[in-house]
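Colleague: starting from these lines, generate the structure:
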Amino acid sequence: MIVPGVLSFSHALVRQAVDEGGIAIDATAGNGHDTQFLAECVGPAGKVYAFDIQQEALARTKQRLNEQGIANRVALIHAGHHEMDRHLPEEIRGKLQAVMFNLGYLPHGDPTIITRPETTLPALKTSAVWLAPGGVLSVVLYTGHPGGQEEAEHVLQWAQSLSSQTFQVMHYRLLNRKQAPSLVLVEKRKSAA
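Modeller: A predicted model of the protein is given here:
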């Protein structure tokens, strides 16, 4: 396929920003796909912090990581992403190479437990501060569930308000598929240090 799907495009772009031994965050662990991807990117010397408010999501993620033999690279944190600054070690501030958000609800979980603008926006703001120069923040937006369109609009407004002196922002979406997921990618400029 010439046109990559949103998730594969997100992974391709994030992979370019993460080095072996790097530090990354999965802000919405879910079923652990992004957590596993980030753990593979950072390698044995790196660290991934994965957040989720649902114990079920963390259990699924832990099982996935154990099956791959990479659980020791990941700290699973039972907390909302809006609380990440309370759970992350201060010494990694400004050193994050990637932060990934996959908004919406836990697939095969309770669809009434969703990410919301009032917690997502503070988490995005914290993530932008904690990014290293050259680091990226990826946000996959889903609009096909109740509350999804509103959250997507808030995220896009926030992303558009970021200083072009400090950040480069991209919005990738399919134009001919109604309610298709889209991707917001924020890169902290290397000269922004």
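
Colleague: drop to CA atoms for contacts and neighbour counts, all remaining ones
Modeller: Fine.

Colleague: strands of the chain, start to end?
Modeller: For the chain, the strands defined by DSSP state E cover 23-26, 47-52, 74-78, 96-102, 131-141, 167-172, 182-188.

Colleague: just name the most buried of those.
Modeller: strand 23-26 (a mean of 28; mean count of other CA atoms under 10 Å).

Colleague: just give me the residue right at the centre of the protein.
Modeller: Centroid-nearest residue in the chain: M100, 1.3 Å away (criterion: CA atoms, centre = their mean).

Colleague: ok, that one - contacts?
Modeller: I25, D26, A27, T28, D34, L137, S138, V139 (CA atoms under 8 Å, 6 or more residues apart in numbering).

Colleague: could you check how far it is from L174?
Modeller: Plainly put, M100 is 20 Å away from L174 if you go by CA to CA, to the nearest Å.

Colleague: over to R60?
Modeller: Taking CA to CA, one finds R60 at 30 Å from L174.

Colleague: with T120 instead?
Modeller: From T120 across to L174, the span is 23 Å (CA to CA).

Colleague: more crowded one of those two?
Modeller: Applying other CA atoms under 10 Å to T120 and L174 shows that T120 carries more neighbours, namely 20 against 15.

Colleague: so the more buried one touches M84, yeah?
Modeller: No - if you go by CA atoms under 8 Å, T120 and M84 don't touch, sitting 11.1 Å apart.

Colleague: mind putting the strands of the chain into a markdown table with distance to R64?
Modeller: A markdown table is the format used below for those (distance: least, CA to CA, whole Å):
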| stretch | distance to R64 |
| --- | --- |
| strand 23-26 | 14 |
| strand 47-52 | 13 |
| strand 74-78 | 11 |
| strand 96-102 | 17 |
| strand 131-141 | 21 |
| strand 167-172 | 28 |
| strand 182-188 | 24 |
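
Colleague: also this sequence, please, to line up against the first:
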Amino acid sequence: MSDILLHRVLPFSKRLISETVLPGETVVDATAGNGNDTLFLAELVGEEGRVFAIDIQQAALEATANRLDKLNDRVSLILDSHENVDTYVKKPIGGAMFNLGYLPYSEDLSIITKPDSTIEAVNKLLGMLKKGGIITISVYDGHEGGKEERDALLDYVKSLHQADVHVVRYELLNQRKNPPFLIAIEKVRDFDEVVHVEE
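Modeller: The predicted structure follows:
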């Protein structure tokens, strides 16, 4: 175990997921990207588990497949928007991960995650999530459209009922300009439909 307690956002996200997801469970990488989180999840759930990795770009799924190598048989690669996750995932999940923004090293950086589809995906995944499970969302807001998604997502998670979920925002304050921050949502009681609280 590392001596560092306050990890950067991406390692901390993996640490949270690794403490809640069990071998054999179903999990979701809602933004496959270049496959880093998908590979991590595939290793975590083991031979009996299943990972659903979703992305709207074929290039992302190809990069993910190449990264997975021999673990491809544990993963379903889905070319679609993550808001349609319930079309593919039909059983409870142990956890889910998001990395918002654009596909790193892509030729078209204008293809980004959007507030409405991201919130819809989180909403659906919360209904599927096991009690005690966690959804991690790494938020990048330094690109065009990033601030709008950030603000909409923060409004959404702040409205979630505290009896249903615990929500935290984790960030390192002395990092480079526009560093990512993490939103982690832990499901503390069973529910199928998300309840929102009015301000």
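
Colleague: what's in contact with stretch 29-47 of structure 1?
Modeller: By CA under 8 Å, 6+ apart, stretch 29-47 of structure 1 touches 11, 15, 18-26, 48, 50-52, 57-58, 60-62, 64-65, 70, 73-75, 100, 105-107.

Colleague: cool, stretch 130-142 of structure 1 as well?
Modeller: With CA under 8 Å, 6+ apart as the test, stretch 130-142 of structure 1 has contacts from 6-7, 10, 14, 17-18, 92-104, 127-128, 148-149, 152, 179-193.

Colleague: could you find the closest non-adjacent residue to I112 of structure 2?
Modeller: Excluding the flanking residues, the one nearest I112 of structure 2 by CA to CA, 6 or more residues apart in numbering is Y102, at 4.5 Å.

Colleague: that neighbour pairs with which position in structure 1?
Modeller: Matched to structure 1 by TM-score structural alignment, Y102 of structure 2 sits across from Y105.

Colleague: now the residue mapped onto E118 of structure 1 from structure 2: how far from A152 of structure 2?
Modeller: In structure 2, the residue matched to E118 of structure 1 (TM-score structural alignment) is D116. According to CA to CA, D116 of structure 2 and A152 of structure 2 sit 8 Å apart.

Colleague: ok, the two, which is more surrounded?
Modeller: With neighbours defined as other CA under 10 Å, D116 of structure 2 and A152 compare such that A152 has more, 15 against 12.

Colleague: aligned to that one, what sits in structure 1?
Modeller: In structure 1, A152 of structure 2 lands on H154 (TM-score structural alignment).

Colleague: residues touching the residue nearest to that match when sequence neighbours are not counted, list them.
Modeller: Nearest residue to H154 of structure 1, sequence neighbours excluded (CA to CA, 6+ apart): P117, at 6.5 Å. Applying CA under 8 Å, 6+ apart to P117 of structure 1 gives the contacts E150, E151, H154, V155.

Colleague: take those and keep only those in helices.
Modeller: Here DSSP state H is the test, and the contacts of P117 of structure 1 give E150, E151, H154, V155 as lying in helices.

Colleague: identify the residue spatially nearest to the second one, adjacent ones excluded.
Modeller: Spelled out, it's E151 of structure 1. Closest residue to E151 of structure 1 apart from its sequence neighbours, by CA to CA, 6+ apart: P117 at 5.1 Å.

Colleague: what's the separation between that neighbour and A152 of structure 1?
Modeller: For P117 of structure 1, the distance to A152 of structure 1 - CA to CA - is 8 Å.

Colleague: same question for N31 of structure 1.
Modeller: 21 Å.

Colleague: looking at those two, which one has more neighbours?
Modeller: Neighbour tally, N31 of structure 1 and A152, criterion other CA under 10 Å: the higher count belongs to A152, 24 against 21.

Colleague: which residue packs closest to the more buried one, ignoring adjacent ones?
Modeller: A152 of structure 1 sits nearest to L141 (CA to CA, 6+ apart), 5.8 Å away.
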